[in-house]
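>>> Model the following, please.
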Amino acid sequence: MKQSQLSILFPRQEEVTYREIPEETWHDLGLDILAEKVASQPQEVQLIRRVMMSLTADPRVAAFRSDVFEDIMRHPEIRERLMKLLDKVKMFYDYGVVNRHEGDETSIWDLMHRLEEYHDYILTVEAIRECLSDKDLVSEGLTALRDAVDQIYRDRGFEALRRDVEEMRIAASDIRSLTVGINVNERFEAVSLGLVSVNAKPFTRSNLLKNFLTSVVPRDEIRKEADWNGSYNYYPANTETGPLGSIGQTIEKAVVFRNPLAALSLARVPAADGSGNVPRQMDSAASMLTSRIARKLRDTLGQYLNVSVKEMADLIPELAFYTRWAEYIEKKQKAGWHFCKPQARLNRDGAAGMEAEGLYNLKLIATEKPENVVPNNLVFDREKRVYVLTGANRGGKTTVTQAVGQLFILAQSGLPVPADRFSYDPADSVLTHFPADEDKTLDLGRLGEECRRFRELFVRCTPDTLLLLNETFATTSFEEGYFIAADAVRAILGRGTRTIYNTHMHKLAQDLDMVINTGDAEGKAVSLVAETKEGKHSFRVVIAPPEGQSFARDIAEKYGVTYESLTAAKETN
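Alright, predicted model coming up:
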């Protein structure tokens, strides 16, 4: 993500670097679906992705963001005003600052865009100042923003800009329509066009309700001269789609612009007869006929080239990010779901750790009631570096694995997390190895694909990384899978990476002390079990030896398929 110096998401930009998590991680943790629920517009989904997929292990960034979010959460009136601001500055929010190319600065279209940009800049400064001025803010991010915006507002140059922009917008607002002349060849294809006049009144639908063909076929209605005589009727090219979409051919798609002049600069024409440069001809004609306005705009706006319009524009999506998440979490809290402010450890002591109490998976919000969800506790510390998680199918292993990844990404984005308490050392990346789609395994086979993907992830791991493995190496025979998995876990342990390995290989968990925890690594691999009680899933994970055969025995006895039960049933028949 591009970062500006005035930011409430990316502090200390000269000191901090970010790593982007893989697309697979975003999908494996269910965050793609979650982002769509949080966003209110499609472009906000991309915004949420861009912020949350960029991670840094610097705890100061996580703490900075978390404090900003807490301020915004404590002041719902700030969110309300920010939403009104988004409605006012649609050019900033939907399209960003217009990209200009060398030589375009004299174009009337470019000047009009710049005028609108400055107008949105003024609205943004005034709205943010009003929004934050009288609030008891505690976060470094919002207090710094408040001071910076107040300084901009009090500068004498800002008042001059506001006055000049208001005057220029009033002058430009006199333009309400353009009269365009289109020359055609014998095949009725557009070969050139030009601007006939700039008008202070808009065209309106003619009282003579005829379509284009019926207006030109009768010979007595075809004019001999092209000179304006004040008696032309106006026929909308397409009343359903609005602005001009294509000249000389059927209009295919509506294009809606905040500034109606922009529609003409994008008009498409047939390439026949050398007419490909028609839009540029239109631009030149417009600039010539509106030269007085263009000169005034250029002279006025040229005084403010040093105004940080883009820096202010980049703040709009950042404010939207916090606001949309605040709305989502507030709504879920009212429905009974609990969240807490994460605590990034600013002074790390030893290996990267984590302490989570009452954690749950956000995906459960869509399918369960809060009172039916079983929370879990989990700790990473100097000793517990790798968890080998075993248990029965549908016992919650994958749900817990996903939940831990969600905690880190949400927390490092500055957001409250689904837990009662969460203290952690931020991760430099979150990597996942979940079962691959069948179409990705055609060339190497499923085991080959798993091995290739695992190696790619492993070389990216550091002691600050969080690695989540889900049924890795389970696509081959038990003996082969066990051999590969044991080597993989030993290597992970040697690197010190915080890891959860969710697997059906109970023997791997049984042999940890004999096979895995025998090297020089400081930490250890620990057996974690999705607990069952009386043959039923508790959906709680605990540090314990794998249940393995004992669990299978309980299930067999419950359904009467032990040797004793089966032979007894035979004797009674």
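>>> can we go C-alpha only for contacts and neighbour counts from here?
Will do.
>>> ok, residue 356 - contacts?
Residue 356 makes contact with 377-379, 419-423, according to Cα atoms under 8 Å, 6 or more residues apart in numbering.
>>> Out of the residues you listed, which sit inside strands?
Assigned to strands by DSSP state E, the following of the contacts of residue 356 qualify: 377-379, 421-423.
>>> residues in contact with the helix or strand hosting residue 552?
According to DSSP states H and E, residue 552 maps onto helix 548-558. Residues from elsewhere that reach helix 548-558, judged by Cα under 8 Å, 6+ apart: 391, 506, 532, 534-535, 562, 565.
>>> by how many degrees do the following helix or strand past that helix and helix 548-558 diverge?
Downstream of helix 548-558, the next assigned helix or strand under DSSP H and E is helix 563-572. For helix 563-572 against helix 548-558, the angle by axes from the mean of the first three to the mean of the last three Cα atoms, to 10 degrees is 20 degrees.
>>> Alongside the first, I'd like the structure of this one:
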Amino acid sequence: MVFNSLIWLEDSMKQKIDARVIIDLGLNTIYRSLMSIIGSNDLIINELCLDQKTIYYRQEVLKDFMNSPELLSNLMEGLSGIIQLKGHLNQGKEETNLFCLVNLVIIVEAIILSLEALHKTLLHYEIKSEGLSELKEAVITKTSMNSFKDMKRDLNEVRYILSKIKSVEVSINMSVDMRPEEVRVTEINDNSYRFPLAFRMISESVGVSEKFLGLDMNSYVPLFNLENVDWDILDELANAFKSHKDVFNQFVKRYQKVDIKPFITLLEELTFYQASYEMSNQLKRLGLPQCVPKLLNANERAMYLNNFYNVNTAFEKMNTMESLPNKSIILNDITMNNEARIFILTGPNMGGKTTITQAIGQIQIFAQLGLLVPAEQASISLADNIFTHFSVEEKETVDLGRLGKECEMFSTIFHQSSDKSLLLLNESFSGTSHLESLKIAEEAVMAAKYKRLRMVYNTHLHELAATACNYNDIFNNDTHIISILIGDKRDILSYKIKIGEPLGMSYARDEAYKYGITYEQLTGKEEVNTYGKSNLQFVVVK
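Here you go, the predicted structure:
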């Protein structure tokens, strides 16, 4: 059984991005449900789609789900039992033992139930997208085939035979120190055993409840470890079915190569759409703008965003209030084209520099995932890769030191990138003195302009923003550097970005005053320095 992918086409082009990018941009929290199913190295969101055809294909699938939310939830519910089957593969000692047979019965039954559930759901809802239409045709074809009808008949036959055993009596010989020494099956019955009330229960098989995407999944697991039970016990049970050996062997031979991987892959893809739909629906309830982005040619290397925002900021606000009052989420505009492709972003500490940087990366990834983007309007060129260079933790710098590690990371990123890549730098090269940080940052920005990279560099190095534009005269290409800042002298925490020179020393003075650490505030003396100048006149007290 093979399903068409709801994510990829046969000729899709893609590029794996580093898993750290997803973490740096805060997308791991949004897709936590997806990460609970598949390893982070195989995440759908880690594979950047590079062709418009595939993106449009996904947009249409998502549109079907947004028009009929029950369609998505019913498809997920129909496949809910599949996730448990990962642990049922290749557990038997050999193909003919009883455990392998029962294991295979569970797999075949889950496949039948899943196909029937998919068939019922896909026929019930109106479907317009190419991806879901192809899935619908594949399911209809499979469920109408004689092989599917034969599978159901064979399963019912084996299930009926296995149901004949209702109970098994096991005898245990004890050692002199009263430990179980020998266990054998002594009787197999076709009726359930009634336990005398005088004896207490010492072991049982229980239902283990696990949460998966909000649903309760029940899988029956014995309290003892099956590996510690002599396989001869299972063989003894199999002996009770010796008259049905041919039926069992035929069942195993016919279905031992049945493949559940297509169902698991389909479940993973549906989970991606579910997480994406839930994100979009939450933003809609908050009254925040979203749009289908206009895709530009990759060679344009452009991005035009109107009223964009960071989705993580929106969700943080949502956790503290039921509805967002006006302007509680600041919306911003940005234009990246021939006039500006490298942005040096400065502003107050905790003023939103990282939030803006993350938002630009989120929107680029969402656009290439085929999703709605958090903006009122968006036109975006596809990137061939996305790189983040955020400050590293001290624990990651044992060998090289923090600065050395950051320099090594940037060198790796720089050589992997092209003029169609997007680089996002967050307080990079801050693990050393101010002058050293400035010098290294200047070298990095100059190299980025030479290579014609698209880059957003948020930094506390105001001198870099003030002087980097001079590099436009050194390399006269189509990658211009501009300074943008968050806030202004009147409202340094406005969280609005605009083109302009950094706030510089006057901002630093405002910050000191805000936190009560100016000379006057700390000493209680009158103002002894000229506003905006760095030289203080110290008073000597005798």
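>>> After superposition, what is the TM-score?
The TM-score (TM-score structural alignment, normalised by the length of the second structure) is 0.83; 511 aligned residues with a Cα RMSD of 3.5 Å.
>>> related to what we said a few turns ago, and the contacts of residue 356 of the first structure, which is closest to residue 515 of the first structure?
residue 379 (22.8 Å; Cα to Cα).
>>> can you give me the helices in the stretch 401-542 of the second structure?
401-416, 434-451, 462-467, 471-474, 504-514, 519-523 (DSSP state H, counting those that start in this stretch).
>>> export those to CSV and tack on mean neighbour count and distance to residue 26 of the second structure?
What follows is the helices of the stretch 401-542 of the second structure, written out as CSV (neighbours: other Cα atoms under 10 Å; distance: least, Cα to Cα, whole Å):
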stretch, mean neighbour count, distance to residue 26 of the second structure
helix 401-416, 16, 19
helix 434-451, 17, 25
helix 462-467, 19, 26
helix 471-474, 13, 32
helix 504-514, 15, 28
helix 519-523, 13, 38
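>>> Just send the ones you listed back as CSV, with distance to residue 139 of the second structure too.
Listed next are the helices of the stretch 401-542 of the second structure as CSV, based on distance: least, Cα to Cα, whole Å:
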stretch, distance to residue 139 of the second structure
helix 401-416, 42
helix 434-451, 50
helix 462-467, 58
helix 471-474, 58
helix 504-514, 63
helix 519-523, 74
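>>> of all those helices, which lies closest to residue 249 of the second structure?
Per Cα to Cα, nearest to residue 249 of the second structure of these: helix 401-416, 54.7 Å.
>>> Give me the mean deviation of that closest one from the first structure.
Superposing on the first structure places helix 401-416 of the second structure at an average distance of 2.1 Å from its equivalents, by mean Cα distance after the TM-score superposition for the first structure.
>>> residue range for that helix in the first structure?
Using TM-score structural alignment, the residues of the first structure aligned to helix 401-416 of the second structure are 445-460.
>>> contacting residues around that stretch?
So stretch 445-460 of the first structure is contacted by 431, 433, 435-436, 438, 440-441, 472-473, 475-476, 492 (Cα under 8 Å, 6+ apart).
>>> How about the residue mapped onto residue 51 of the first structure from the second structure, nearest residue that isn't a chain neighbour?
In the second structure, residue 51 of the first structure lines up with residue 44, judged by TM-score structural alignment. Take residue 44 of the second structure and drop its neighbours on the chain: the residue closest to it by Cα to Cα, 6 or more residues apart in numbering is residue 272, 7.4 Å away.
>>> Likewise for residue 6 of the first structure?
Using Cα to Cα, 6+ apart and skipping residues adjacent in sequence, the residue nearest residue 6 of the first structure is residue 311, 6.4 Å away.
>>> Mind telling me what element the alignment partner in the second structure of that neighbour is part of?
Alignment note (TM-score structural alignment): residue 311 of the first structure maps to residue 262 of the second structure. Residue 262 of the second structure belongs to helix 261-285 when assigned by DSSP H and E.
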